[in-house]
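Peer 1: sequence and predicted structure below; questions after.
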Amino acid sequence: MPSLSEPPSAVFQLGHARVNLRERVLLRNGEPVQVGARAYAILEALIEADGGLVTKHELLARAWPGVVVEENNLQVQLSKLRRALGDDRACIVTESGRGYRLLAARANERTRSEIANGPRNVPGNGDHPTPPAARLPNLPPPIGRDHAISSVLGALTCGRALTLIGSGGIGKTTLSMAVAQRFEAERGGHVMVIELAAMATADEVARAVKARLSAHGASGTSGNSGSLLLLDNAEHMIAAVADIVHRVLDDYPALHVLVTSREALAIDRETLMPVEPLAVPEREADEQTVRRQAAVQLFMKRVEATGRPVHGDPEEIGLIGEICRRLDGLPLAIELAAARVPTLGVEGVHRGLADQLTLLSRGFRTAMPRHRTLRATLDWSFALLDSRSRTLLRRLALFTRRFSIESLCAVACDATLPVSTVIDGIGELLAKSLVKVSFDGPIAHYRLSESTRAYALEHLLSAGEVKEVSARHARDLASRFRNQEAAGSGPALVTGEHPEDMLDDTRNAVDWAFSPDGDVRTGVELSSTLVSALLARAKLDECGRRAALALQARQALPEPAMPPAAAIRLKIALAAVLPNLEGPVERACELWREVHEHALRIEDDGLRARSYWGLWNAMLSSGKVSDARRYAEQFEQFARQKHCRWQHIFATTLAATAAHCAGDHHGAAATLEAVVQHVQAYPNDAAEIRQFAVDPLAVCYAGLARIRWLEGDVGEAARLASRSLDLIPAETMEPWFTHVLGVVAAPLALISGDRERARHYLSIMRSQTTLHRLTIWHEFGECLAAILLIHDGDVVRGLSRLERTLDSLLARGFRRLTSPLIVECAQALISVGRTSDALDRLQDAQAFCEINGSFYFMPEILRGRGLCAHAMSRTFDTDRPYDAHALTRAKACFTKAIAMAQSQGARMWELRATLDLIKLPLGDEEANEARNALSALANRFDACSAVPEVREMFALLASTQPSPALS
């Protein structure tokens, strides 16, 4: 096979050392020796001089093309080269003041001859037997590769040389074998498979190729369909394989060549086809969509092969989808993960992904050695890199997602790794499929797979570079954020970068900055931008934790530690999330006051508007309705003075909501309806308001739903509650989804008697609050669930749960809409004979509401006190069954509740108090008056209503004879 030759003088002998210039390999006593790229360039120049003198300037130009460096750098590289040659170091001779020359370099004629003419011995008759022909394994079709197989076969029809490129473990070999099977079955041609992984020299490759072609009788005219030569795993012999394939294509016109490699051959007539990962489900995909993804199907099939059944419940399927997503759809990683399921279970594998390289450490015994563990696969790739590319790869470990060339240089470059080297290095990593690239138009973004990143991070730790590289990473991010803010873009992630990429990188930088080896000042500065981004993405729990940590760390820094704006951003973030997380709510009030004072001091109108909204929300959450109303009115006045229409509409909405909480339902309803009309007419105003993460229509519909229920229009209330839920944006549902469920949808369903709907809402609320760690709203939902339990008849268990969660909620300073919870708790306490405890709770609630102007539920508190007085009036004395003074107090409470409800237009509260009044032992005249009042109320309600009190009213009226006053 004369065409399979290397050019002359490709292989040289230097004493005990052998150099292959084409493959860039140096062997000493038959063992490979690592030589850096610059040292190797010097060796090449000396060999090419064929014993002649090479000047220092020539060597510097060869090793550092286009770069001016000090002469001592040349001395360093020559020292490395001499160490690599060992006992043969004397081959490099120094001629003082002139340069260097290489002695005793001679071409290895035996090697060249064997490459050119094939082995001297036929297989089985010499020292170097040709490996036996590989047979096609009888494998089932690979999962998720049907389209890829067809594409490869089509490409082989159009061209004769195709290289499947991709990272280790991506499934190149599996795909190529499936292609070979189809090629053989459909085209009837010979398939010759050569596994290159175990071959170390071009000599071996050449012999193997010649032997396969000879064994199959391949020739230059071997039929119309031709034969297929499959060269598997060529990356470690890429130059030799490229030369051989080039010559084979010339000598065998009917032969097709399929190569698998982690980098391209870079020859003409080569078609490249990247092997993509298996399809993985999106994060929010439903169960059926998750099941359809190829990566998930592979995982489940491999688990079933272990004998462990896959339960297939939605939770387990969701975890499998997350596992496959975290493993980037990499088939090898997925198979290795599936192999651990019998031991760890699906949940255990999911938890173990934090340490992928350890978890994915047991593969099939039939796999190639480098594919038996994920670490072995990566070791194989890492060994093919030169030292500079290895350094670059490990420094890329700090990028959790995509990164730009600017970020790459800022983090990776230093005195040992200049920009030009980094640019070359990223090209090599791309060529060897260790880094992926994607494009947003002309802009390139790079990314490591999760497993490659974990491997690179291990090497970064081993090299002792974590502190230095992490510091550069953190400083670069901080600088870019500062520059963006100085340019007027505000505290946001860098424009032009993918937000989620920047978010993850900033998280990592902040984590390092607050570590023992970190930089606290940089951590606080980065946190101020990070928490703003987290808040905008409704990641409330993480936002709160990071803001609290940064504010605490800031206290230990000397003043001025950072620009005031950074501290204000941290305060805004923490204040915004505290009323949803664990509180205390009063801390949120304090923080918003500090923000407001700062806004007034620096005359920042945008910050001032934000502080008004924050103060209103914090005050309302703490039950301080009068303060909330005052700040809303100040906001209205401020917006009016600034002629800012959208801010004025927003402030008006807040003022109306506060008025509703103060008991002015009629006025609030009129204002909210006007706001709805305005926002529908001017949708741009609504868009401006949403920058505060609030939809004004959702707020209006929620308030109107409560008011309509109070007025007795239960059907309209339910419709408005649904409309409020419909307006919650899917991309940032929380905390507003839980908020609407908790303050409108679930309570209205519960007090309307629709227990199943209430149960459904509360189930969703429990799930959401647990998932997002919204502790305050979780406890609020648990209070409602406890009330539902009481309504179901399980008073003892429901009351125990209600008292526990209600007390925890109040201890956090959360008093928004807690009065109805207190009234329900009081009623349950009365039913189990704990009337004094009930009265204590009601008296505390009444005092708090009166001090803070919260009169929305005051009629209910008064009714509750009437129930306590009624319970206390019972003497169990047959002669005097009721205590007159207690009865008088009960009547007074019910009467006052009715009067206040009437003044508010709250017919539901009026109905409840009237029904309880009728249950007192009244005189005939008082009883008639109460029934007449009830009859008048009946005209305002639907007789078909499912609300328990409405049904009770109509049943009571139907059971009594008309009084003279009604005739």
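Peer 2: Nice, thanks for sending it over.
Peer 1: when you work out contacts or count neighbours from here on, use the C-alpha atoms and nothing else.
Peer 2: Noted.
Peer 1: burial measure for V419, as a count.
Peer 2: Neighbour count for V419, taken as other C-alpha atoms under 10 Å: 16.
Peer 1: now do G518
Peer 2: Using other C-alpha under 10 Å, G518 is surrounded by 19 other residues.
Peer 1: hmm, H473 and it touching each other?
Peer 2: No. The pair G518 / H473 is not scored as a contact, 11.5 Å apart, by C-alpha atoms under 8 Å.
Peer 1: ok but T495 is inside a strand, no?
Peer 2: No. Assessed with DSSP: H, G, I helix; E, B strand; the rest coil, T495 is coil; it does not lie in a strand.
Peer 1: quick one: residues contacting the residue lying closest to it once chain neighbours are set aside.
Peer 2: Once flanking residues are discounted, T495 sits nearest to Q484: 7.8 Å by C-alpha to C-alpha, 6 or more residues apart in numbering. Counting by C-alpha atoms under 8 Å, 6 or more residues apart in numbering, Q484 makes contact with 490-492, 494-495.
Peer 1: please identify the helix or strand for Q484.
Peer 2: Following DSSP states H and E, the helix or strand that holds Q484 is helix 466-486.
Peer 1: list the buried residues of the next helix or strand along the chain from that helix.
Peer 2: Under the assignment DSSP H and E, the closest C-terminal helix or strand after helix 466-486 is helix 499-513. Residues of helix 499-513 classed as buried: 501-513 (neighbour count, 16 or more other C-alpha atoms under 10 Å).
Peer 1: so how far is helix 499-513 off the chain centroid?
Peer 2: 12 Å (C-alpha atoms, centre = their mean, to the nearest Å).
Peer 1: presented hereafter is structure B, for comparison with structure A:
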Amino acid sequence: MKTIKIGQLEILLDRREVRVDGRKVRAGSRAFDILVLLIAAQGEVVAKDEIIRRVWPTTVVEKNNLEVHICALRRVFGRERDRIRTVPGRGYRLIMDGVLPGLPGPGVSKQGRPKQGASNAAVQRAAVQRPADALQPAHEQHAQPSFPESAQEPTSSDARPRPRQPLPARMPELIGRHEALAGIADALRTRRIVTLVGTGGIGKTRLAVELAHYLQHEFADGAVFVPLSAAHGWRSALDALAVAMGSRLSAGPAALAQLAGEWRNREALVVLDNCEQILDIAAAIAEALVAAGSGVRVLATSREALRVPDETVHHVPPLALPSAAGGTGEVLDTPAVQLFLMRAQADGAHFLLDETVVRLTADVCRRLDGIPLALELAASRAAVLGLGQLAANLDDRFSILTGGRRTALPRHQTLQATLDWSYRLLGRDEQKLLRWLGTLVGSFSFDAARAVGEYAGLTAIATLDALGGLAARSLLATEPEGAGYRYRLLETTRAYAQQQLDDEGERARAADAHASLVVTLLRELQTQWKQQPIEEWLVHFMRELGNVRAALDWTLEGAGDAVVGIELAAITVPWLYELSLVEECCDRARAALRCLARTEGATLPVDTETHIRLVGGLAAAAVYTDGPLEETREAWSRVLDHALKTGDTGHALRARWGVWNWHQYGGRAREALVLARRFGEQARETGEAIHGVLAARVEGIAEHYAGNQPRARTLLEQMIEQYDAPLARWHTTGSRVDHSTAARATLARVRWAQGEQHEACELAARSFHAALRADYEIVTCYVLVEAAVPLALLNADNAAARQGIDVLQRLSTRFGLTIWSTCCACYDAWLATLTQPGPEATARLAVAIAALRATNFLAPLPMLSGQLARALLHEARDGEALAVIGEARRHCERSGARWYDEALGRIDDEILGAPYGGSAARHTFTSMTVDLARDVMAAPEIRAAMGALRLPPGQPTKTARENP
């Protein structure tokens, strides 16, 4: 057994276990893999990219994912967590052997400064007498005096020794900040001033207190904590500094110079906490302290940088959040969730960490942006209200998030007070811009911010200055983009800004301005989309989708300008379809059309083109959400009438496609073939290559369902050969469809019908993987429904069928593709009749077919009915099986759907058996049994599955096998 001992830990490599004192310690699989890499490096640095490449070889992960697992490893090491060292900008290394070395400090020769007599001796004594203190992890170390006993007092002859203010007490375990703790400690060893910058409640003071305790033994004169939150001018700021340093109060103009002079020969870490409201004064204090002597380091906390020489700014981010797709273990390992649960438990909450609780906790943490103060306030509320009530009321976060620690500053006892503090520090223009930026959802560009400022009545220069001020004060997060930035308000800040809009009576004007801005933005995007790859265009559209939705809500459902909303919906609806958001596509189109209907008597400046775009978008999406119902056909007919009157070839062909598709999905193969041929004639008349290629696909599908397989194969193979994706871009709704992938799916069906079962399944599988690569859910579901799943079922390839059904179920449910989720239920029941045959599986299939009939999506009905008949036959329910197969064949005769007719004949023969195998005998027998009464169809789900089956009146007889 390969065992390695590191400090108190025993690592059993072959068993992948970590033990402390013989007790197994939980370490995740990824964390253990990282530990093995660090051990193999034998104390050398392992780069972050190398760890990610080795531990996640087939998965793309973010670096914060790595940091989560490093934190988990440090928890495994417990009080020896500092064995895992962060090397800023490079990676991590593991201290393998011996006692952990002390952290180098300003008094050590490594810093390259002259040593200062007694001060250096004090450092050496501290290192000898208390080596373990400097090594203890932040959350387990006991609070120490804020300065060593040998620290010097001021040397002025008239100064009396005064006690220094002790450091604030440590709070419970510092969560999610260990990487930052190590990095900032390293910065303080080489830089004179480090400023922790971040929004209110982000945890700057908490981190600064931890750093003061963590580093105080590296400085001969310890650490000094100067609270400036109550300071409002020079006098109160210098009083706070003097009290913290144990100096005499002095109100004279030379007070700062005097205080700095007293610390000229000291080696200390001075923490200036909460500098934002006296920024210039705090900057002067920091400069004076570091200029007085080389042994002083300043750590400041502020909502914006001090902007002094030799300053290093560290932005304190929110705590890492769980991803929406993360499992329970991954969620519980996330710092934001850990802080929430720890604080809730401390307040007396007793959560059973089941799937529901973990999901709610993750949702709360994401909605609060990972801001520690907000998480702590929410946790205390959850301990009283429960998670469900907390989550349900979180939109009113400023009322519900109260009740912070009694020892906290008043502004940290409610979220409202925290943001009020920041807001009062802003100038008038900054306050106004912050309020109006609250209308923007997600990230936004500088141009968008400038436009908002213009709507708010600010000049371009005033907007620029205010934007810079908000970013500097950490009220705006910045995200690099090319040579510039995008900006974003945290959700909590955005909610506060909207509250201020209400308080100022500006909400309606700001919302109208926001809607106008979004329409202008989309108009500009609309002019560009034909010149750039559609995927690139969609990236821009998706980035603005939150703003689009907010503007549509305001203009179509709220008190906004309906004309703006109708135009916005007409631009948006086709692109929602391209994103597979078909339910929302229908909802937005219907809302805009309702607005048009309500204002029919008014003279709205809405052109016919806008109306037709809405109707066409609704028709294209509704076939998936509602099925090929009459509303869809009527919508396409209106689009076609308009297109023919205006000579719009693109809309005319799209409408003809829509009407053909309505018949094809509805199982009316004969009508679909007629319309497909008509579409082909008119498409080829345009002379455009894309229209000819699309015509071949439409006709190929129709010929296949009508049973003309040789003709279908010729058309589809020609179409695939001629298809050129960059050129084959149909400039109307549905432009994202890769028609060659969809055509290959139909070609697979054709080859199956021609007896090439193996080749058909291979082609269907290739089409499925091509659709996945294209990442367009409508196409992926089409390929699964059309070919991949049914051919796997027909070939009894249960594993392939199961995989396809699972993907189809997930995608169709997520995107509201109702006809395909209903068809998926049929396929799932079909698979059950193969893997677990019996009455329950048969009933499931019958019920699923009945549900499919309700959507009017009847294209798959013949093969589903055939499998239902086989399942009934397996249970010796011959009469019912024969009735089902008879109705299926009559449906095919009525509709012209002949592609599965031969297979239905074989199933018919199976039911009748060898004695009735001849066609004449079968015809005679069918005539004898057609008058079976409804009692033979004992199960109501079978009757439902067969639809409105009409049987001639008569009395029930025995089943077929009992009455030969």
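Peer 2: Alright, I've got the coordinates. This is a predicted model, so every value here is computed, not measured.
Peer 1: ok, back up a step: just the buried ones from the contacts of Q484 of structure 1?
Peer 2: By neighbour count, with 16+ other C-alpha under 10 Å, the contacts of Q484 of structure 1 hold 491-492, 494 as buried.
Peer 1: tabulate those in JSON lines, adding columns for distance to G798 of structure 1.
Peer 2: As requested, those are arranged in JSON lines below (distance: C-alpha to C-alpha, whole Å):
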{"residue": "P491", "distance to G798 of structure 1": "47"}
{"residue": "A492", "distance to G798 of structure 1": "46"}
{"residue": "V494", "distance to G798 of structure 1": "51"}
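Peer 1: so what corresponds to V577 of structure 1 in structure 2?
Peer 2: Per TM-score structural alignment, the equivalent position to V577 of structure 1 in structure 2 is A621.
Peer 1: so that match sits against C586, correct?
Peer 2: Yes. Using C-alpha under 8 Å, A621 of structure 2 makes contact with C586 at a distance of 6.2 Å.
Peer 1: what about the two, which has more around it?
Peer 2: Shown here are A621 of structure 2 and C586; by other C-alpha under 10 Å, A621 has more neighbours (29 against 24).
Peer 1: give me the element the more buried one is part of.
Peer 2: helix 608-625.
Peer 1: next SSE after that helix?
Peer 2: helix 630-646.
Peer 1: residue range for that following helix in structure 1?
Peer 2: Using TM-score structural alignment, helix 630-646 of structure 2 pairs with 586-602 in structure 1.
Peer 1: mean per-residue distance, that stretch versus structure 2.
Peer 2: By mean C-alpha distance after the TM-score superposition for structure 1, the fitted stretch 586-602 of structure 1 averages 2.9 Å away from its aligned residues in structure 2.
Peer 1: buried stuff in that stretch?
Peer 2: Burial within stretch 586-602 of structure 1, assessed by neighbour count using 16+ other C-alpha under 10 Å, is assigned to 586-589, 591-593, 595-596, 598-599.
Peer 1: tabulate these (TSV), appending distance to L799 of structure 1.
Peer 2: Formatted as TSV, these follow (distance: C-alpha to C-alpha, whole Å):
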residue	distance to L799 of structure 1
E586	28
R587	30
A588	30
C589	31
L591	35
W592	36
R593	37
V595	41
H596	41
H598	45
A599	46
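Peer 1: which SSE is immediately downstream of the host helix or strand of Q13 of structure 1?
Peer 2: Under the criterion of DSSP H and E, Q13 of structure 1 resides in strand 11-14. Next helix or strand after strand 11-14 of structure 1 toward the C-terminus (DSSP H and E): strand 17-20.
Peer 1: which residues of structure 2 does that next one align to?
Peer 2: Aligned by TM-score structural alignment, strand 17-20 of structure 1 falls on no residue of structure 2.
Peer 1: which elements pack onto that strand?
Peer 2: In terms of contacts (3 or more C-alpha pairs under 8 Å, 6 or more residues apart in numbering; DSSP states H and E), strand 17-20 of structure 1 is packed against strand 11-14, strand 25-28.
Peer 1: so which of these is the most surrounded?
Peer 2: Ranked by mean neighbour count under mean count of other C-alpha atoms under 10 Å, those are led by strand 11-14, which reaches a mean of 21.
Peer 1: which parts of stretch 347-363 of structure 2 are buried?
Peer 2: For stretch 347-363 of structure 2, by 16+ other C-alpha under 10 Å, it's 347, 349, 357-363.
Peer 1: check stretch 828-843 of structure 2 too.
Peer 2: 828-834, 837, 841-843.
Peer 1: residues contacting stretch 807-816 of structure 2, please?
Peer 2: Residues contacting stretch 807-816 of structure 2 (C-alpha under 8 Å, 6+ apart): 580-583, 624-625, 777, 781, 784-785, 818, 820-821, 824-825.
Peer 1: out of these, the closest to E491 of structure 2 would be?
Peer 2: Nearest to E491 of structure 2, judged by C-alpha to C-alpha, of the contacts of stretch 807-816 of structure 2 is L581 at 24.2 Å.
Peer 1: what's the match for the closest one in structure 1?
Peer 2: So L581 of structure 2 corresponds to K539, using TM-score structural alignment.
Peer 1: check the gap between the spatially closest residue to its match that is not a sequence neighbour and R766 of structure 1 for me.
Peer 2: Nearest in space to K539 of structure 1, with sequence neighbours left out and distances taken as C-alpha to C-alpha, 6+ apart, is H772 at 7.6 Å. As judged by C-alpha to C-alpha, to the nearest Å, H772 of structure 1 and R766 of structure 1 stand 10 Å apart.
Peer 1: and D844 of structure 1, by the same measure?
Peer 2: In terms of C-alpha to C-alpha, D844 of structure 1 sits 28 Å off from R766 of structure 1.
Peer 1: could you do G703 of structure 1 as well?
Peer 2: G703 of structure 1 is 23 Å from R766 of structure 1, by C-alpha to C-alpha.
Peer 1: between these two, which is the more surrounded one?
Peer 2: Using other C-alpha under 10 Å, the more surrounded residue of G703 of structure 1 and R766 is G703, with 29 against 20.
Peer 1: quick one: map the more buried one onto structure 2.
Peer 2: In structure 2, G703 of structure 1 lands on T746 (TM-score structural alignment).
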